[in-house]
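Engineer: Sequence first, then the predicted structure, then my questions.
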Amino acid sequence: MTENTENDDHMPAFGTGGPGSASGRFLESSLIAAISMVYNAAGADQVQAEFRLGPNHIVDLAVLDSNKPELIEVKNITPQTQKRLSDALAQIHALGNEFQRLYGQTPRLVLFVPGPLANDRIERFAPGNVEIRNSEWLLAEARRYGVEQDVREVLNHVIRTETEGQRMKAKLLRLPPGQHSWVEFQALCADIFDYLFSPPLKKGIRESINADGVDRRDIIMPNYSTQGFWAFMREKYLADYIVIDAKNYRKPIAKPQVLQLANYLSTHGPGKFGILATRAGGNRSSRIVCREQWLIYNKIIVIFDDRDILQMIATKDAGGDPTEVLQQKIEDFRLAI
């Protein structure tokens, strides 16, 4: 088997619609079957699905090679937040520890996800003893061992080329944080969120000022969606307009920046949902204020950093749904309360 070929710039995309959709809504059994097909074609010994390690641990796929056993944990939805990825890595580590306890061997640990993970996210959160593989690796191996067509049929896989997101990614990586480039960062954020969310959202209105001339909102994206995720956001969080505030700070944002955005949000104004686009995320005080704004005023504010934005671009470029990052961040926020 070849080494990991993870590269979010040239990621094949899953086809839209159906069980093999770009949003990662795969049947886990289909992914396990496709991966097993590749290992069997490569001549691997004892490829076993749902391999049980005692009463409390089950491995999605185990390759019981006597020289180097391999444990593969398969996720049918790509983890797109730090917490989700950390949880998945903790799970595969627990399986590895249990295998070593029972059999006295240290297995190779593999986490398989259907969609892309931005390289920065992998380097920052994935330890060196876990290999992360995805559809690109799977297709490369299937091609190598002559079962590509069979694997494609299982996954309903479609390749699509996208370059616009790659250009935006390169711009973001080149743009330095700090006051001198805040105008460029704001303009780039407007382009990025248009690329990610429009359609179904309307393209962003830039530098919107209210009637009193007091509140200046960097970007506002009208939300007239009648179905899907953004319709849910309108109904649940009064997200009639998506208010996006771009902060090109070198350090994590703090309480004042969250309160500034919170002041923009109101029932009779743009609604009660906002996004803070930052370079380095938020500090503890910013997270506390986000929690207070939700619990007291029903305002929900999501903070994105560069890694989140790059992950959304990678997901979009792979034919996926970038709102999955937003969905998972909101879920993590709500479930932590």
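Structural biologist: The structure has been received and is ready for your questions.

Engineer: Every contact and neighbour count from this point should use C-alpha atoms.
Structural biologist: OK.

Engineer: longest helix in the chain, by residue count?
Structural biologist: Taking DSSP state H as the criterion, the chain has its longest helix at helix 82-103.

Engineer: Can you spell out which helices and strands pack onto it?
Structural biologist: Helix 82-103 makes packing contacts with strand 47-53, strand 57-63, strand 70-74, strand 108-112, helix 119-125 when contacts are defined by 3 or more CA pairs under 8 Å, 6 or more residues apart in numbering; DSSP states H and E.

Engineer: Off-centre distance for that helix?
Structural biologist: For helix 82-103, the gap between its own C-alpha mean and the chain's C-alpha mean amounts to 20 Å (CA atoms, centre = their mean, to the nearest Å).

Engineer: now swap in stretch 96-104 and tell me
Structural biologist: In terms of CA atoms, centre = their mean, the centre of stretch 96-104 is set 31 Å apart from its chain centre.

Engineer: another one to put next to it:
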Amino acid sequence: MTRMKTARRTALSSAQREGISVWDSRHLNELLSRHPEIDRDFQVLLDAHTTARRPIEQQLALDQRAQELISRLEVLRPGRENFREFEDLCVEILNYVFIPHLGIPSVQSRSEDCLDVRDAVLPIASDHTFWQEIKQICSTRSMIAEFKNYSERIRQREVESIQQYLYAKARRMFGVLCSRSQPSQSAVLARRRAWIEADKLILFLSDDEIKDLIRAKSYGENPTDVLDAQLKEFFLRLAP
């Protein structure tokens, strides 16, 4: 005990020589008691720090349906030979994540002239803030979803494929392009051009984002936060 006190006095003397003020917990608590609004923010910060350091095993457990969907996605091999399985799984995932905010999808719906086939059309049926914003900025009543189970990264061609199904007169101007990995640079540039030139908004959902959607739904959070984060980054980086 004597050595600890000596060490503390030595540390304080050193700090004083350097012009540093040392506050112990008692001093901090006294200061915080004078400023309750700062105390509240400080406690929030401490709680967030504690949560961030919480071991993985103490995190919320995924529900059984979420575990099943993520497991099936992880074992499904990318490649055109499994394209139908990927489409079916993604539709299941979108239903799990977004219903009732989005309505029952019309899968593989064919256009009136029978020339175009869209993977899935999901009507927006929610007053949730995110979906109302999408309806407003895109002048849309639905979300188009396309699914590409490619081994390679999607490119400009795949963006142009979904873009042709986004049609202002049909109030169908928002789409998500689901693929197994992050998009290539040509896809990113094509997405930018679709918005700049034609007001067609497209978001990319790789396996990572799809899993984040599932986890958010299982944890009782807002899955739209995953979409909104990408949307904010897109608009933040957008320039003439």
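Structural biologist: Sure thing, it's come through. Keep in mind the model is a prediction, meaning the values are calculated, not measured.

Engineer: how about the strands in structure 1?
Structural biologist: Under the criterion DSSP state E, structure 1 carries strands at the ranges 47-53, 57-63, 70-74, 108-112, 130-133, 205-209, 216-222, 241-247, 273-278, 300-304.

Engineer: Tell me which of the helices and strands packed on helix 82-103 of structure 1 sits most buried.
Structural biologist: Across those, averaging neighbours per residue (mean count of other CA atoms under 10 Å) puts strand 70-74 on top, at a mean of 23.

Engineer: Can you list the neighbours in contact with that strand?
Structural biologist: In this structure, residues lying in contact with strand 70-74 of structure 1 by CA atoms under 8 Å, 6 or more residues apart in numbering are 28, 31-32, 59-64, 92, 95-96, 107-113.

Engineer: Out of the strands of structure 1, which is closest to Asp332 of structure 1?
Structural biologist: Each of the strands of structure 1 has some distance to Asp332 of structure 1 by CA to CA; the shortest is strand 300-304, at 10.8 Å.

Engineer: Assess the claim that Asn134 of structure 1 and Pro114 are in contact.
Structural biologist: Yes. Asn134 of structure 1 is in contact with Pro114 according to CA atoms under 8 Å; the separation is 5.2 Å.

Engineer: Those two: which has the busier surroundings?
Structural biologist: Taking neighbours as other CA atoms under 10 Å, Asn134 of structure 1 and Pro114 compare with Pro114 leading, 27 against 23.

Engineer: Just tell me what Leu201 of structure 1 corresponds to in structure 2.
Structural biologist: With TM-score structural alignment as the criterion, Leu201 of structure 1 lines up with Leu102 in structure 2.

Engineer: so how far is Asp113 of structure 2 from Ala61 of structure 2?
Structural biologist: As judged by CA to CA, to the nearest Å, Ala61 of structure 2 and Asp113 of structure 2 stand 47 Å apart.

Engineer: quick one: which of those two has more around it?
Structural biologist: Here Ala61 of structure 2 and Asp113 are set side by side on neighbour count (other CA under 10 Å), and the busier one is Ala61, at 13 against 6.

Engineer: who touches that one in this structure?
Structural biologist: Tyr219.

Engineer: now it: how far from Lys217 of structure 2?
Structural biologist: Here the criterion is CA to CA. By it, Ala61 of structure 2 lies 12 Å from Lys217 of structure 2.

Engineer: Which residue, other than its chain neighbours, is closest to the counterpart of Thr226 of structure 1 in structure 2?
Structural biologist: With TM-score structural alignment as the criterion, the equivalent of Thr226 of structure 1 in structure 2 is Asp127. The shortest distance from Asp127 of structure 2 to any residue that is not its chain neighbour, by CA to CA, 6 or more residues apart in numbering, is 7.8 Å, and that residue is His101.
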